[in-house]
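**Student:** sequence? don't have it. structure:
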């Protein structure tokens, strides 16, 4: 099978397409033919080992001090079940699925993944028919993070929610989830992305380049920082007395229940991951180069269908 691997940290050019043996599923595993994956900011940071301050050393100690321990990147995927072990009960060959490769030996930049049916980390679920494979691949990471944060903030119908970084992968799905919950949403992003976030349901718009959201006076029930570039101190200026600030910069703990909830919302037509670009596998370097620019809208998918 084809995989995209990297044997040293660095620019996108360190990514190479290589051949590896196709995995054989164990009795408790599901063999998935990967049809799509994504390029997330997490992938590009791990590839380049570009982390601020002491985080650089901490990440290197976990993922490999001098060279990466896990040679295949990729944090989410969608595909089709090709085979299952004799102990598997929840899935069958032909099932369309989506999930994360957390806890596996390789990431999702691979044509095949052999996945335990039940894991302490990582998720796997049936793909909503309302999403194509590229869209489905972009749902788990950003979607589960967004849902976890909004649930942590105890979002309620009618609340006013401000999303800082509303045009990114987490922000764009958080916007849709908040609207599905009946919230009134203010989207903070570049004015070049106003049309995009309006199409996703944003009620009000703020251009972060020309306006400081914390100085506008409106009071909010929730401020969600979807890019980790704001702060609780700043958000407090516009939060109501019992208002909540949540951020991707904190520790998130998405679980299978979050993926299941997202799939239900997708089936109901209430959410759909926004894709701004789709690349074939042989253009994975170009996809990473684009994400490295730091201006991506929504999600970047890698189409790996046979």
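**Tutor:** Yes, it's here. Predicted model only: the values in this text are computed from it and were never measured.
**Student:** alpha carbons only for contacts and neighbour counts from here, please
**Tutor:** Noted.
**Student:** secondary structure element for residue 142?
**Tutor:** Assessed by DSSP states H and E, residue 142 sits inside helix 140-152.
**Student:** Quick one: list the elements packing against that helix.
**Tutor:** Applying 3 or more C-alpha pairs under 8 Å, 6 or more residues apart in numbering; DSSP states H and E, one finds that helix 140-152 makes contact with helix 169-180, strand 239-247, helix 256-267.
**Student:** Okay, helices next: where are they in this structure?
**Tutor:** Secondary structure of the chain by DSSP state H: the helices cover 41-48, 55-63, 133-137, 140-152, 169-180, 194-199, 232-235, 256-267, 284-292.
**Student:** Export these to a markdown table and append columns for mean neighbour count and distance to residue 77.
**Tutor:** Listed next are the helices of the chain as a markdown table, based on neighbours: other C-alpha atoms under 10 Å; distance: least, C-alpha to C-alpha, whole Å:
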| stretch | mean neighbour count | distance to residue 77 |
| --- | --- | --- |
| helix 41-48 | 17 | 13 |
| helix 55-63 | 14 | 21 |
| helix 133-137 | 28 | 4 |
| helix 140-152 | 23 | 8 |
| helix 169-180 | 26 | 15 |
| helix 194-199 | 16 | 24 |
| helix 232-235 | 16 | 33 |
| helix 256-267 | 19 | 13 |
| helix 284-292 | 19 | 15 |
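**Student:** this is the other structure I want to compare:
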């Protein structure tokens, strides 16, 4: 299979005009595409209700993957904790997974509530330089399901951006991370639209080593290219397990086609790093704590630190 062919999702037509095109959802090539109605009804061009606060945020990074269960939320939370360990960096997290908001739990703030001020909603602060916004703060119970159609989701995402007081004028955000749901649907198109004029720094794509996950990541890569989102690189999560007793390594998710490295080599995308399985990561998420702080000597912590270093080599963090 050629590189060109591998970039085209199996559920989209080869001549897709891209979600930003004026003919998106209306072109003959869009016939039969599952995203046809979404693309056709999504407004094109800059959002007239955009606020200047988005321009003041230096880096807006999307955490993406076409596959569910590969660890997007886990990576987003621990990436945010690791960034905020530098007191000179201001970090925010937006939970865009409207129907499955897990960020409040894994960042230790699930019982918090959103407050309002003259500047709008105030995000929940986990520490002085780390804030979070999620629909999870608005639900009466953690067991309540969010059963919404696309337009209502899009409206809330817009509020998370334009109605939240993300930036103190004296200390604007350096990083705003977006934890997204699996796939390439309403939420992703909304983020692209709302951030178009203030610019997206790039996307970090999360995968696991096995081919069933890599297949969906190929679709996410194609989405980024069509939506003109820069790809910062790929993170391979759950890449092997090292026994703490015998120190032997096991491949839990076997890379039958070469894993993320093979994919990145094929498509010319940076491999930011591979994070091994560590049961302490799951424990940290259950307790809402920073894994990199509580397990400084873990190989997984070193992997997170290496990934941050690689991202900083691509973008200026400050």
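**Tutor:** Looks like it came in fine. Being a predicted model, the structure only gives us computed values, none of them experimental.
**Student:** TM-score for these two?
**Tutor:** Here the TM-score for the pair of chains, by TM-score structural alignment, normalised by the length of structure 1, is 0.28; 141 aligned residues with a C-alpha RMSD of 6.2 Å.
**Student:** circling back to that earlier point, ok and the helix holding residue 142 of structure 1 relative to helix 256-267, angle-wise?
**Tutor:** Helix 140-152 of structure 1 and helix 256-267 meet at an angle of 100 degrees, taking axes from the mean of the first three to the mean of the last three C-alpha atoms, to 10 degrees as the criterion.
**Student:** now the angle from helix 140-152 of structure 1 to helix 169-180?
**Tutor:** 50 degrees.
**Student:** one step back: wait, which of the helices of structure 1 is closest to residue 81 of structure 1?
**Tutor:** With C-alpha to C-alpha, the closest approach to residue 81 of structure 1 among the helices of structure 1 belongs to helix 133-137: 13.0 Å.
**Student:** SS state for residue 73 of structure 2?
**Tutor:** With DSSP: H, G, I helix; E, B strand; the rest coil as the basis, residue 73 of structure 2 sits in helix.
**Student:** so it touches residue 94, yeah?
**Tutor:** No: in this structure, residue 73 of structure 2 is not within contact of residue 94 by C-alpha atoms under 8 Å, at 10.7 Å.
**Student:** These two - which one has more neighbours?
**Tutor:** Neighbour count, other C-alpha atoms under 10 Å: between residue 73 of structure 2 and residue 94, residue 73 has more, with 25 against 22.
**Student:** picking that back up, what is in contact with residue 73 and residue 94 of structure 2 at once?
**Tutor:** Applying C-alpha atoms under 8 Å, 6 or more residues apart in numbering, one finds that residue 73 of structure 2 and residue 94 are jointly contacted by residue 179.
**Student:** returning to what we had before: I'd like the helices and strands packed on helix 140-152 of structure 1 as TSV, with distance to residue 146 of structure 1 appended.
**Tutor:** Converted to TSV, these look like this (distance: least, C-alpha to C-alpha, whole Å):
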stretch	distance to residue 146 of structure 1
helix 169-180	5
strand 239-247	9
helix 256-267	10
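**Student:** thinking again about what came up before, same list (the helices of structure 1) but as a markdown table, adding distance to residue 301 of structure 1.
**Tutor:** Formatted as a markdown table, these follow (distance: least, C-alpha to C-alpha, whole Å):
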| stretch | distance to residue 301 of structure 1 |
| --- | --- |
| helix 41-48 | 12 |
| helix 55-63 | 24 |
| helix 133-137 | 6 |
| helix 140-152 | 13 |
| helix 169-180 | 11 |
| helix 194-199 | 17 |
| helix 232-235 | 32 |
| helix 256-267 | 18 |
| helix 284-292 | 9 |
